[in-house]
Structures are given as structure tokens and as C-alpha cells.
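**Student:** whatever this is, show me its structure:
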Amino acid sequence: MAQNTVSRSLHDVGLAAWFGGTLANAVALNPAASAASGARSTGAVANAGWDRWTPVNAAAIGAHLLGSVLQLSGNKERVKSQQGVASMSLLKTGITAAALGVTAYSRVLGRKVSAHADVPAESGTEPSGGTPPEVAAAQKQLRLLQWAIPGLTGALVVISAYAGEQQRPTEVKKGVAERLLGA
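**Tutor:** Here you go, the predicted structure:
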């Protein structure tokens, strides 16, 4: 029981931070950076914010992944015997992989932007006329990806809630019966 609580906590807290932090940065940090004292400060403020978030985000993702692996390990019998659990687990794994891929690619782009600490910009994801072309290209991609990460991790929150419902004793009995009866 204690391992289940620890794995669930790692999974949920990690996912909450991954989702919430990236959403907050997309909603608040990137646009708010435009309030800096000038175009060069805008880029510096956005870079400083994202660079501070990166290690926290990495820890959150690590906690979520560790919790996910521990949960899957603890539920392997349910995955095999309860109707719907294996397909939900596969869907969740696929969306997790997509979220990891988008997050990793966003970090690669973010490093390109951050390498130019005081680059002129309109906001964290909007270049200005003086933004170097390679940074402007990265910012334009980040403008879209900043919403993809909370979209994917938000989907994981929903799927995780559904997975929690599947663990109710009545649902386990129903799912096992459906698997055994072939319904």
C-alpha cells in the first residue's frame, strides 16, 4: 500500500508541475516579458525565466516517469486481467512519449534562444525586427510548442483520472468479468 501511495504521489505531483509550470510560462511569462524595459531586456527576462524553470521541469518529469513506472509495475496483473486497462496504459504511454518529445525539442529550441541572452524580442516567443534569424525561427516554433506541452500533459491528467476510476473495486470486478467473458 505504501509503495502505491508513493508511486501515485510521484506520478501526480510530477505531472501537475509539468503541466502547470509550462502552462503558466505560456500564459504569463512569455507575454509578460514584453513589459521589460526594452526589446533587449524582453529576451533576457524570458530567457531567465525559462532557464530557471528548466531544472524544476526536469525534476517534475523525472518524478512523473518514476511514479508511472512504479504504478505500472504495481498494476501489471490488472493490466493483464482487467478489460480496458492495457489499452488505457498504451494510450497514456503514447501521449507521455509525445509530451516528452515536444518538451525535449522545445528545450533544444529554448537553448538556441537562451544562447543569445539579450536578444531583442517582442515577447518570449515573438521576435522583433532586430532578432537574429536563427533565434526568430526558434521563437516562432516555440510559440506553437508552448501550447502543445500543456495540451499533451493536460490530456495525461484526464487519462490519469480515468485510470484512477478503473481502480475502483467495482470497476476492477467488472473489467475482469468482461475480460473473462469476452464481452
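
**Student:** from now on I want contacts and neighbour counts done on CA atoms only, so please keep to that.
**Tutor:** Fine.

**Student:** before we move on, which element is the closest residue to Glu134 other than its chain neighbours in?
**Tutor:** Spatial nearest neighbour of Glu134, excluding adjacent residues (CA to CA, 6 or more residues apart in numbering): Lys112 at 7.8 Å. Here Lys112 is covered by helix 85-114, with elements defined by DSSP states H and E.

**Student:** now do the strands in this protein.
**Tutor:** Assigned by DSSP state E, the chain shows strands spanning 121-123, 126-127.

**Student:** tell me, how many residues neighbour Ala58?
**Tutor:** When neighbours are counted by other CA atoms under 10 Å, Ala58 registers 15.

**Student:** any idea how far it is from Gly94?
**Tutor:** 19 Å (CA to CA, to the nearest Å).

**Student:** just the buried residues of the helix ranked longest in the chain, please?
**Tutor:** Counting by DSSP state H, the longest helix found in the chain is helix 39-74. By neighbour count with 16 or more other CA atoms under 10 Å, helix 39-74 contains the buried residues 39-47, 50, 57, 60-68, 70-71.

**Student:** before we compare anything, build this one as well:
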Amino acid sequence: MQPALTTTAQVLHDLGLAAGFGGSLFGKISLAPAVRVIGDKSERNKVIDQAWAGYKWVNLLSLGAAALTWFTGRTKISGRMLGKDARAAVVAKDILIGVHTVTLLGSLGLGAYIGSGSAGLVPVQEGHVPAPETPPEKARAVRALRVLSTVNLVAMAGIIGVTTFLNQRAASSWKWRALSAVLP
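**Tutor:** Okay, the predicted model is just below:
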């Protein structure tokens, strides 16, 4: 039987990853292209800006839940007991969470910059694709946001994959089962 605190932390970690990945994936493949149905290119970005203004809190909370539970656990467990490949996966996950953190915060900052001074009315073809009439500095920011958000999505997918690998490795490790018996 897995201890309640450890189980709760794992659930929060997984929910954080799911909320962050799912929202970002929806934004990239559904919301961003869907705004093309809006005739006014400036209004397109306004809709995107409003949608992400609400979801940014979910993204921040999901990052917090995933990172806090992971790094809290990391203060106690290095992954060495699961073998060399698991130890490498633990380090890879540390790096991926760092990349996720930097790219999410960068995306939030760029999103705020793009909408600043214009009430969000920056012309775009669709989300992350500037229109020909987009001011050059805002167009650069829109393109940079496209790159950052893509890297963020890939990092989250990597975190989910590494987490699955580590969970499977832990489930088959007698050392991990022995340790988890004494965890809170």
C-alpha cells in the first residue's frame, strides 16, 4: 500500500502535467487556427489574449504543482536506487522541468508584451502567426512566442514520458518498494 502523502503528491504532480500539457496542446492545435474565422485580424489576437489571460493561472498552478512535488521528492530521492538509466532519467526530468519553467514564463511575458499598449488588438493571421500589417517589433514577439510555446509543449511531453518511465521502473524495483513503505 502506498502512503497517503506520497500518493497525493504524485496525483498533484500528474494533474499539473496534464493540465499544462492539455491546455497548451489545445491552444496550439485548436484555438490558434480557429481565430481565422474572425474577419478583423486585430480582433483575432484579442480573442487569443483573452483566452490565455484566463488560462495563464491554470498554467502557473500546473507548473507549480508539477515542479514543487518533483523537487520536494528530489530532495529525498536521487533515483540512484533504480539504476543508472533511471538516474539519467531523473537528471533529464530536472532539465526538462527547467526548460518548461523558462519557456512558460517567457511565453507569459511575451504574451503580455504583445498585448501591451494596444488592448490586445495586434493583427495576426492566426495565433502565433503575424499578419503582414503587424508592427515589426510585435511580429518578432509573435514569432518568438511560437517558438517558445512549441519548446514548452515538447518539454512537457518529455516530462510526461520520463515520468512514465520512472514510475514503471519504480514499480518493478524491490528497493523502491522497500523505501516507499517508510515514506509518509
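
**Student:** picking up where we left off before, what about the residue nearest to Glu134 of the first structure, distance to Ser128 of the first structure?
**Tutor:** Taking CA to CA, one finds Lys112 of the first structure at 16 Å from Ser128 of the first structure.

**Student:** OK, contacts around Gly120 of the second structure?
**Tutor:** Gly120 of the second structure makes contact with 42, 45-46, 49, 114, according to CA atoms under 8 Å, 6 or more residues apart in numbering.

**Student:** ok, now with 6 Å
**Tutor:** Residues near Gly120 of the second structure by CA atoms under 6 Å, 6 or more residues apart in numbering: Lys46.

**Student:** what of Leu142 of the first structure?
**Tutor:** Taking CA under 6 Å, 6+ apart, one finds nothing in contact with Leu142 of the first structure.

**Student:** in the second structure, what sits opposite it in the alignment?
**Tutor:** By TM-score structural alignment, Leu142 of the first structure lines up with Leu145 in the second structure.

**Student:** repeat for Ile61 of the first structure
**Tutor:** In the second structure, Ile61 of the first structure lands on Leu63 (TM-score structural alignment).

**Student:** what's the nearest residue to its match if we skip its chain neighbours?
**Tutor:** In space, Leu63 of the second structure comes closest to Gly16 once its chain neighbours are excluded; the distance is 6.2 Å by CA to CA, 6+ apart.

**Student:** what about the one you found, neighbour count?
**Tutor:** 23.

**Student:** what's the matching residue for it over in the first structure?
**Tutor:** By TM-score structural alignment, Gly16 of the second structure lines up with Gly14 in the first structure.

**Student:** you'd agree that match is up against Gly62?
**Tutor:** No: Gly14 of the first structure sits out of contact with Gly62 when judged by CA atoms under 6 Å, with a separation of 7.3 Å.

**Student:** shared neighbours of those two, which are they?
**Tutor:** Contacts common to Gly14 of the first structure and Gly62, judged by CA under 6 Å, 6+ apart, are absent.

**Student:** now for Thr101 of the second structure: which residues touch it?
**Tutor:** Thr101 of the second structure touches nothing, counting by CA under 6 Å, 6+ apart.

**Student:** show me what it lines up with in the first structure.
**Tutor:** Under TM-score structural alignment, Thr101 of the second structure pairs with Leu100 in the first structure.

**Student:** Lys28 of the second structure too?
**Tutor:** Counting by TM-score structural alignment, Lys28 of the second structure lines up with Ala26 in the first structure.

**Student:** for its match, give its distance to Asp51 of the first structure.
**Tutor:** For Ala26 of the first structure, the distance to Asp51 of the first structure - CA to CA - is 14 Å.

**Student:** Gly43 of the first structure now?
**Tutor:** Here Gly43 of the first structure is placed at a distance of 12 Å from Asp51 of the first structure (CA to CA).

**Student:** now Arg40 of the first structure
**Tutor:** 17 Å.

**Student:** nearest spatial neighbour of the alignment partner in the second structure of Glu171 of the first structure, skipping sequence neighbours?
**Tutor:** Using TM-score structural alignment, the partner of Glu171 of the first structure in the second structure is Ser173. Excluding the flanking residues, the one nearest Ser173 of the second structure by CA to CA, 6+ apart is Leu82, at 6.6 Å.

**Student:** tell me, how many neighbours does Gly130 of the first structure end up with?
**Tutor:** Gly130 of the first structure has 13 nearby residues by other CA under 10 Å.

**Student:** map it onto the second structure.
**Tutor:** By TM-score structural alignment, Gly130 of the first structure lines up with Glu133.

**Student:** which non-adjacent residue is nearest its match?
**Tutor:** Nearest to Glu133 of the second structure is Pro123, by CA to CA, 6+ apart, at 6.7 Å.

**Student:** show me what that neighbour aligns to in the first structure.
**Tutor:** Using TM-score structural alignment, Pro123 of the second structure lines up with Pro120 in the first structure.
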